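> quick one, structure for this:
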Amino acid sequence: MIHKEGITFLGYTLVIILLLIIFSFLLFSKLICIFISIFFIVFYLFLILFFRNPKRKFNEINDNGNKEIIISPADGKILKIQKVFENEFLKKKCICISIFMSPFNVHVNRFPVSGKIIYVKYHPGKYVIAWLPKSSSYNEHTTTVVKTNKGEKILFRQIAGFLTRRIILYAKKNSIVKKGDEFGFIKFGSRVDIFLPLYSIILVKKGEKVIGGITKISTIPSI
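You can find the predicted model right below:
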């Protein structure tokens, strides 16, 4: 299934590629045209792969009990897990889990928890390589905070990467959201950070690959 953000883009790109292939047959030798055609076909298949949107639904049956289960907001690799001071909204020390998305990952972003959105903000910025520490504050990014049904405030952040030129955020303040539903999309390599309470139990480790909307990355016990 192709994500809605890619349908128009893929349509225009297909027209441009077909025109380029046609012109190449008029201007170059047959052998060169074959190579050009193969290149554009492979490139277009990559774009289709990038804009894929597999259907996923977190099993809410597993979310009952006295602990809050946090699922991964994105596909990718765990870049780092560290204690940091979150100074935009939470104003306290948290455990930050950073997930790096390569151009080959699914780039749909999903709510890691269910609850009510209490804060949403877009920050313009630069396009530093996403895995560098300074990218979280220098780069274009968005911040969203959801207050869960158990009263926890979970902050997560979309961060643009070197190739990224558009962050799309669907989250709206005061909306009631469900774990696993889409909250945004980032076009081409990027990163998502999620900030959890210090007493959270982390279920993943650095370097581990995670699946957005499926992989359990943490549990937060009731206190």
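
> please make it C-alpha for all contacts and neighbour counts, starting now.
Noted.

> this protein: strands as residue ranges?
Counting by DSSP state E, one finds strands in the chain at the ranges 67-71, 76-86, 92-101, 108-110, 115-123, 141-148, 153-160, 167-169, 176-177, 182-186, 190-196, 201-202, 209-210, 216-221.

> which stretch among the ones you listed comes nearest residue 24?
Residue 24 lies closest to strand 182-186 among these, at 32.7 Å (C-alpha to C-alpha).

> how far out from the middle of the chain is the closest one?
6 Å (C-alpha atoms, centre = their mean, to the nearest Å).

> buried ones in it?
For strand 182-186, the buried set under the neighbour-count rule, 16 or more other C-alpha atoms under 10 Å, comprises 182-186.

> so which elements touch that strand?
Here strand 182-186 touches strand 108-110, strand 167-169, going by 3 or more C-alpha pairs under 8 Å, 6 or more residues apart in numbering; DSSP states H and E.

> most tightly packed of those strands?
strand 108-110 (a mean of 24; mean count of other C-alpha atoms under 10 Å).

> now that one: how far from the chain's centre is it?
With C-alpha atoms, centre = their mean as the basis, strand 108-110 stands 5 Å off its chain's centre.

> who's in contact with that strand?
53, 72-75, 179-186, 212-213 (C-alpha atoms under 8 Å, 6 or more residues apart in numbering).

> in stretch 155-172, what counts as buried?
Quick answer for stretch 155-172 (16+ other C-alpha under 10 Å): 155-164, 167-169, 171-172.

> likewise stretch 78-94?
Within stretch 78-94, judged by 16+ other C-alpha under 10 Å, the buried ones are 78-81, 86, 90, 94.

> how long is it end to end?
17 Å (C-alpha to C-alpha, to the nearest Å).

> and the longest helix for this structure?
helix 4-27 (DSSP state H).

> which outside residues touch that helix?
33, 36-37, 40, 44, 47-48, 51, 185.

> please generate a structure for the following sequence too, so the two can be compared:
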Amino acid sequence: MKAPEFSVAKEGLPFILFAGFAALICAVLQYRYAALAGLAVTAFVTYFFRDPERTLPEDSGAMVSPADGKVIRMEELHDDRFLHQDVLRISIFMNVFNVHVNRIPLAGTVRRIVFEPGRFYAADQDKAALHNEYCAVIVETAAGQQYAAVQIAGLIARRIVCRAELGDQVITGQRYGLIRFGSRVDLYLPKGSETLVQVGETVKAGETVLARVKEK
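Have a look, this model is predicted:
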């Protein structure tokens, strides 16, 4: 079996190159401690933008996690922004040490993309879901159900990257974006979906099965 290769998200390359160049200049000018600090920053930024391969579950109907991090909330509510129905919302918080590449939870067709500018409260707060800047991707599955994966900016994270486009045919585990420097992703599922994780559980994008959605 071929070993997975270490890769870096392309959105991180400008940051890595800038930090590395700054460290090189400091080294040339013989600013030893500044050069060492620059190397440390370069290493951290490279680590932050890492993009490892993931092993998808064999269950083709499984809803996988869209993000690495910790499940901080799981609740039923009425959603009047994305699916316009009663839903189950699963919130995943990503700290600065998590992989920040986001992945498609379940194969389907992108029906809507909603971007809304907003505030930048700490992503683990309740008001972040209502007031923070976000980008929502609404996908319709082969079974006729719709779900929404919502990237939410945070206190430090001010840049949401979403590569998905309207009409895209996406597959489970496919990379579709990231949020720079820590934040949160909320997953909105039809009410009645079977959950397979608990609050406080650590999950991995593209690998951890969060739920199974009933056919429409």
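
> picking up where we left off before, top of the contacts of helix 4-27 of the first structure by number of neighbours, please.
residue 51 (25 neighbours; other C-alpha atoms under 10 Å).

> hmm, residue 107 and that residue touching each other?
Yes. With contact defined as C-alpha atoms under 8 Å, residue 51 of the first structure counts as touching residue 107 (7.3 Å).

> hmm, residue 209 and residue 62 of the second structure touching each other?
Yes. Counting by C-alpha under 8 Å, residue 62 of the second structure does reach residue 209; the two are 6.1 Å apart.

> sorry, back to before: residue 200 of the first structure: which of the buried residues of stretch 78-94 of the first structure is nearest?
Using C-alpha to C-alpha, those come closest to residue 200 of the first structure at residue 94, 9.2 Å.

> list the residues that contact that closest one.
By C-alpha under 8 Å, 6+ apart, the neighbours of residue 94 of the first structure are 83-86, 195-198.

> any idea how far residue 199 of the first structure is from it?
9 Å.

> repeat for residue 49 of the first structure
Per C-alpha to C-alpha, residue 49 of the first structure is found 38 Å from residue 199 of the first structure.

> so between those two, which is more surrounded?
residue 49 (16 against 13).

> which residue packs closest to that one, ignoring adjacent ones?
residue 104 (7.5 Å; C-alpha to C-alpha, 6 or more residues apart in numbering).

> show me what that neighbour aligns to in the second structure.
Using TM-score structural alignment, the equivalent of residue 104 of the first structure in the second structure is residue 97.

> surely that match is in contact with residue 50?
No. Counting by C-alpha under 8 Å, residue 97 of the second structure stays clear of residue 50, with 10.2 Å between them.

> more neighbours: which of these two?
residue 50 (19 against 14).

> contacting residues around the more buried one?
When contacts are taken as C-alpha under 8 Å, 6+ apart, residue 50 of the second structure is in contact with 6-9, 99-100.

> sorry, back to before: list the members of the contacts of residue 94 of the first structure that persist in the second structure.
For these, the subset whose aligned partners also touch in the second structure (both residues aligned by TM-score structural alignment, their matches' C-alpha atoms under 8 Å) is 83-86, 195-198.

> just put those in CSV and tack on distance to residue 16 of the first structure.
As requested, these are exported to CSV (distance: C-alpha to C-alpha, whole Å):
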residue, distance to residue 16 of the first structure
83, 47
84, 46
85, 47
86, 45
195, 42
196, 45
197, 49
198, 51
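
> wait, which of those is closest to residue 98 of the first structure?
Among those, and counting by C-alpha to C-alpha, the member closest to residue 98 of the first structure is residue 195, at 8.9 Å.

> just give me the match in the second structure for the closest one.
So, by TM-score structural alignment, residue 195 of the first structure is matched to residue 188.

> with residue 73 of the first structure instead?
Aligned partner of residue 73 of the first structure by TM-score structural alignment: residue 66.

> on that earlier part again, in TSV, list the contacts of helix 4-27 of the first structure along with distance to residue 100 of the first structure.
Below are the contacts of helix 4-27 of the first structure laid out as TSV (distance: C-alpha to C-alpha, whole Å):
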residue	distance to residue 100 of the first structure
33	37
36	32
37	32
40	27
44	23
47	19
48	20
51	17
185	14
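
> those residues in helices, which ones?
Short answer: the contacts of helix 4-27 of the first structure in helices (DSSP H) are 33, 36-37, 40, 44, 47-48.

> related to what we said a few turns ago, tabulate the strands of the first structure (CSV), appending distance to residue 17 of the first structure.
Output for those, formatted as CSV (distance: least, C-alpha to C-alpha, whole Å):
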stretch, distance to residue 17 of the first structure
strand 67-71, 39
strand 76-86, 29
strand 92-101, 27
strand 108-110, 25
strand 115-123, 34
strand 141-148, 32
strand 153-160, 27
strand 167-169, 25
strand 176-177, 39
strand 182-186, 23
strand 190-196, 26
strand 201-202, 46
strand 209-210, 34
strand 216-221, 41
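
> relative to residue 130 of the first structure, which of those is closest?
Nearest of these (C-alpha to C-alpha): strand 190-196, 5.6 Å.

> state the span of the second structure onto which stretch 130-142 of the first structure is aligned.
Using TM-score structural alignment, stretch 130-142 of the first structure lines up with residues 123-135 of the second structure.

> give me the buried positions along the matching stretch.
Here stretch 123-135 of the second structure shows 123-124, 128-129, 131-135 as buried, counting by 16+ other C-alpha under 10 Å.
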